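[1] Got a predicted model here, sequence first, then my questions.
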Amino acid sequence: MHKRVRRLAMRFGDAEVAAALGDPVFIVSAPRSGSTLLFSLLGNSPDIWTIGGESHVIFQQFPKLKAADDAFSSGALGAGHADAATAAQIRRFYLASLCNVRGETTYDRITSGSPKEGVFVEKTPRNALNIPFLLGIFPTARFIFLHRDPRANIASIIEGWQTGIRTGQFVTYRDLPGRPGPWCFLLPPGWQAHAQAPLAEIAAFQWRAANEAILDTLPTGRWISLAYEDLIADPRTQLRRLCDFCVVATGPALDQVAHLPLSASTISAPSPDKWRRFEHEVLDQEAEYRPAEVRLLGLPGASRGPCPS
């Protein structure tokens, strides 16, 4: 990847690289909202280009992007983190890494002089906190806001934390000041007040913080809302709606989808009542998540209660 980035820097100016990337689409959501499933489904369109996974490998090339500041105030990145040099280099990393379901790469396309048709789609859960940063790099970016009923979502975050503490999966920070043990998933501003809290409190805080950050920073007129529950209930219709938003063809794989596969990040078997394993813990956090839930219920395609996950 680094060799490709260097070659791109030598052969193409910043404006050419930005033009080749076009108007990317970012999936933003709280952790455990179904973004891995949605991302993998959309990646079946021949007109969608991705880096094949989440952007951690790219962010890791820039140590200053590990957290908001040296004090680890949060994992949120603002427009100030997207200085011109950083933004140009990140764009090169993406252009050097994108491929489509056919195995074609944007690097081969641009270096051979062929046009890159279609759209670049990305998803990394941390980006729920990073929309101002993303807009600093991609000023014309568009967004798919995937949201999920808080009860099922928070229960899934709790389960993810339990798995992370046991196995290391989902761990994002290992040595946070004041935090005994690892931290899983995204690190919102104000996390310090929850550093030693029960998992249910941390999970509800992460759900609220992610959804509120998205609602507060999405650019007007350049995003579409999708409830996870609607994706599960009618995947074909919802995927066509998203492809229309992205201005790409669905392709046979999406046109014919009827039954959804398990997400690569699934921890335990789906069930409509799975969230009730943590029912008491989750409902005890209603004061934390309810204000954000009310805002989500006002969106088109608002969630309508827990469903299999």
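    Yep, that arrived.
[2] switch to C-alpha atoms for all contacts and neighbour counts from now on
    Fine.
[3] Quick check: closest non-adjacent residue to residue 231.
    Nearest non-adjacent residue to residue 231, counting by C-alpha to C-alpha, 6 or more residues apart in numbering: residue 238, 5.8 Å away.
[4] which residues of this structure fall in helices?
    Along the chain, the segments classed as helices by DSSP state H run 2-11, 14-21, 35-42, 56-59, 84-97, 106-112, 131-137, 150-167, 199-217, 228-233, 235-246, 252-255, 279-283, 286-297.
[5] who touches the residue nearest to residue 231 in this structure?
    226, 230-231 (C-alpha atoms under 8 Å, 6 or more residues apart in numbering).
[6] Could you take those and lay them out as CSV, with extra columns for distance to residue 260 and neighbour count?
    Below are the contacts of residue 238 laid out as CSV (distance: C-alpha to C-alpha, whole Å; neighbours: other C-alpha atoms under 10 Å):
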residue, distance to residue 260, neighbour count
226, 16, 23
230, 12, 17
231, 9, 19
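[7] Now do the contacts for the residue nearest to residue 174 when sequence neighbours are not counted.
    Excluding the flanking residues, the one nearest residue 174 by C-alpha to C-alpha, 6+ apart is residue 182, at 4.3 Å. Contacts for residue 182 were tallied using C-alpha under 8 Å, 6+ apart; they are 165, 171-176.
[8] residues near residue 261, how many?
    Neighbour count of residue 261, defined by other C-alpha atoms under 10 Å: 10.
[9] Please report the distance of it from residue 26.
    Separation of residue 261 from residue 26 (C-alpha to C-alpha, to the nearest Å) stands at 22 Å.
[10] Ok, residue 162 next?
    Remark: distance between residue 162 and residue 26 (C-alpha to C-alpha) = 28 Å.
[11] Neighbour count for the two, which is higher?
    It is residue 26, of residue 162 and residue 26, that has more neighbours when counted by other C-alpha under 10 Å, with 22 against 16.
[12] Report the contact partners of the more buried one.
    121-123, 141-144.
[13] Filter these down to the ones in strands?
    Counting by DSSP state E, the contacts of residue 26 place 121-123, 142-144 in strands.
[14] The residues you listed: which two are farthest apart?
    123 and 142 (12.1 Å; C-alpha to C-alpha).
[15] Run a quick neighbour tally on residue 268.
    Using other C-alpha under 10 Å, residue 268 is surrounded by 11 other residues.
[16] separation between it and residue 189?
    Following C-alpha to C-alpha, the distance that separates residue 268 from residue 189 is 30 Å.
[17] Neighbours of the closest residue to residue 217 other than its chain neighbours, how many?
    The spatially closest residue to residue 217, leaving aside those adjacent along the chain, is residue 131, at 6.3 Å (C-alpha to C-alpha, 6+ apart). Using other C-alpha under 10 Å, residue 131 has 25 other residues around it.
[18] One more to weigh against that first structure:
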Amino acid sequence: MFPSAHFVYVKRSPGDNINSLIEGWRKPDQFAAWSYDLPETVAIDESRYTRWCFFLSDGWRKYLQSSIEEVCAFQYMAMNEAILEARKTVPTSQWTEICYEDLLQNPVEGFRQAFESAGLAFTKKLEDHCSKVLSNPYNAFSEIRLDKWRDGRNRERIESVLPKINDIAQRMGYEL
């Protein structure tokens, strides 16, 4: 489809990513506006969530009456599995993989790597912008920091699904 495209895969640790998905599901006006016309009834977490948020992957119907953590673990697995499969079809020279956690620790170097691997100039203006990006996030539900799920309201829910996503997490380079 895009033979000369350069793909940048920003992967994220399972706990923090699932936490963000759960928080996003609490904002259906932002992330479920498209789902009014689904051919199925959504009754996640005993009908606490009645509109599907984010993307639909094969098998989504199995989760219509599941817990929110089960749905978000499914979405995490499905999306990352699809990306890892797609990577097999992309020439190495057109693929860059970076960790979200690295961007949080050093956004300038993380973005520099992404730009340079794609053959793009990382200008002083971009460097200045990246040096301030964490203090002025585009779309953050809460404080930006590593492992915030561990002391957040979703911890027990997330811990209950981590064993189910262990395989994909390891393939992405994360140890649970």
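    Structure received. Because the structure is predicted, anything quoted here is derived from the model rather than measured.
[19] Give me the TM-score for these two chains.
    The TM-score (TM-score structural alignment, normalised by the length of the second structure) is 0.83; 161 aligned residues with a C-alpha RMSD of 1.9 Å.
[20] re earlier: just the closest of the ones in strands among the contacts of residue 26 of the first structure to residue 88 of the first structure, please.
    Proximity of these to residue 88 of the first structure (C-alpha to C-alpha) peaks at residue 122, which lies at 17.3 Å.
[21] if I line the two up, what does the closest one land on in the second structure?
    Under the alignment (TM-score structural alignment), residue 122 of the first structure maps onto nothing in the second structure.
[22] how much space between the closest residue to residue 122 of the first structure other than its chain neighbours and residue 235 of the first structure?
    Distance criterion C-alpha to C-alpha, 6+ apart; nearest residue to residue 122 of the first structure, sequence neighbours excluded, is residue 26 at 4.9 Å. As for residue 26 of the first structure, its distance to residue 235 of the first structure is 19 Å (criterion: C-alpha to C-alpha).
[23] swap in residue 48 of the first structure?
    Distance, residue 48 of the first structure to residue 235 of the first structure, using C-alpha to C-alpha: 17 Å.
[24] the more surrounded of the two?
    Ranked by neighbour count (other C-alpha under 10 Å), residue 48 of the first structure and residue 235 place residue 48 first, with 26 against 22.
[25] quick one: the more buried one and residue 39 touch, right?
    No: the criterion here is C-alpha atoms under 8 Å, and residue 48 of the first structure misses it with residue 39 at 10.2 Å.
[26] picking up where we left off before, any idea what the residue nearest to residue 217 of the first structure aligns with in the second structure?
    By TM-score structural alignment, residue 131 of the first structure lines up with nothing in the second structure.
[27] quick one: residue 131 of the first structure and residue 212 touch, right?
    No: using C-alpha under 8 Å, residue 131 of the first structure is not in contact with residue 212, being 11.8 Å away.
[28] about what we covered before: what's the match for the residue nearest to residue 231 of the first structure in the second structure?
    Residue 238 of the first structure maps onto residue 110 in the second structure, by TM-score structural alignment.
[29] and the residue lying closest to residue 115 of the second structure once chain neighbours are set aside, what is it in contact with?
    Spatial nearest neighbour of residue 115 of the second structure, chain neighbours left out: residue 122 (6.0 Å); criterion: C-alpha to C-alpha, 6+ apart. Contacts here follow C-alpha under 8 Å, 6+ apart; on that basis residue 122 of the second structure touches 112, 115-116.
[30] if you set the cut-off to 10 Å instead, what comes out?
    By C-alpha atoms under 10 Å, 6 or more residues apart in numbering, the contact list for residue 122 of the second structure reads 108, 111-116.
[31] That one corresponds to which position in the first structure?
    Residue 122 of the second structure maps onto residue 250 in the first structure, by TM-score structural alignment.
[32] give me the number of residues near the aligned residue in the second structure for residue 194 of the first structure?
    Aligned by TM-score structural alignment, residue 194 of the first structure pairs with residue 63 of the second structure. Per other C-alpha under 10 Å, the neighbour tally for residue 63 of the second structure reads 16.
[33] Pretty sure residue 36 of the first structure sits against residue 228.
    No: here residue 36 of the first structure lies out of contact with residue 228, judged by C-alpha atoms under 10 Å, at a distance of 11.4 Å.
[34] Mind checking which of these two has more residues around it?
    Applying other C-alpha under 10 Å to residue 36 of the first structure and residue 228 shows that residue 228 carries more neighbours, namely 28 against 21.
[35] In the second structure, what residue corresponds to that one?
    Alignment note (TM-score structural alignment): residue 228 of the first structure maps to residue 100 of the second structure.
[36] Spatially nearest residue to that match, not counting backbone neighbours?
    Leaving aside its sequence neighbours, residue 100 of the second structure sits nearest to residue 12 (C-alpha to C-alpha, 6+ apart; 5.1 Å).
[37] The one you found and residue 36 of the second structure: what is the separation?
    29 Å.
[38] Could you do residue 113 of the second structure as well?
    Distance, residue 113 of the second structure to residue 36 of the second structure, using C-alpha to C-alpha: 40 Å.
[39] ok, these two, which is more surrounded?
    residue 113 (17 against 13).
[40] Check the gap between that one and residue 41 of the second structure for me.
    To residue 41 of the second structure, residue 113 of the second structure is 44 Å away according to C-alpha to C-alpha.
[41] swap in residue 29 of the second structure?
    For residue 29 of the second structure, the distance to residue 41 of the second structure equals 17 Å [C-alpha to C-alpha].
[42] more neighbours, these two?
    With neighbours defined as other C-alpha under 10 Å, residue 29 of the second structure and residue 41 compare such that residue 41 has more, 15 against 12.
[43] The residue nearest to residue 174 of the first structure maps to what in the second structure?
    Aligned partner of residue 182 of the first structure by TM-score structural alignment: residue 51.
[44] Same question for residue 88 of the first structure.
    Matched to the second structure by TM-score structural alignment, residue 88 of the first structure sits unpaired.
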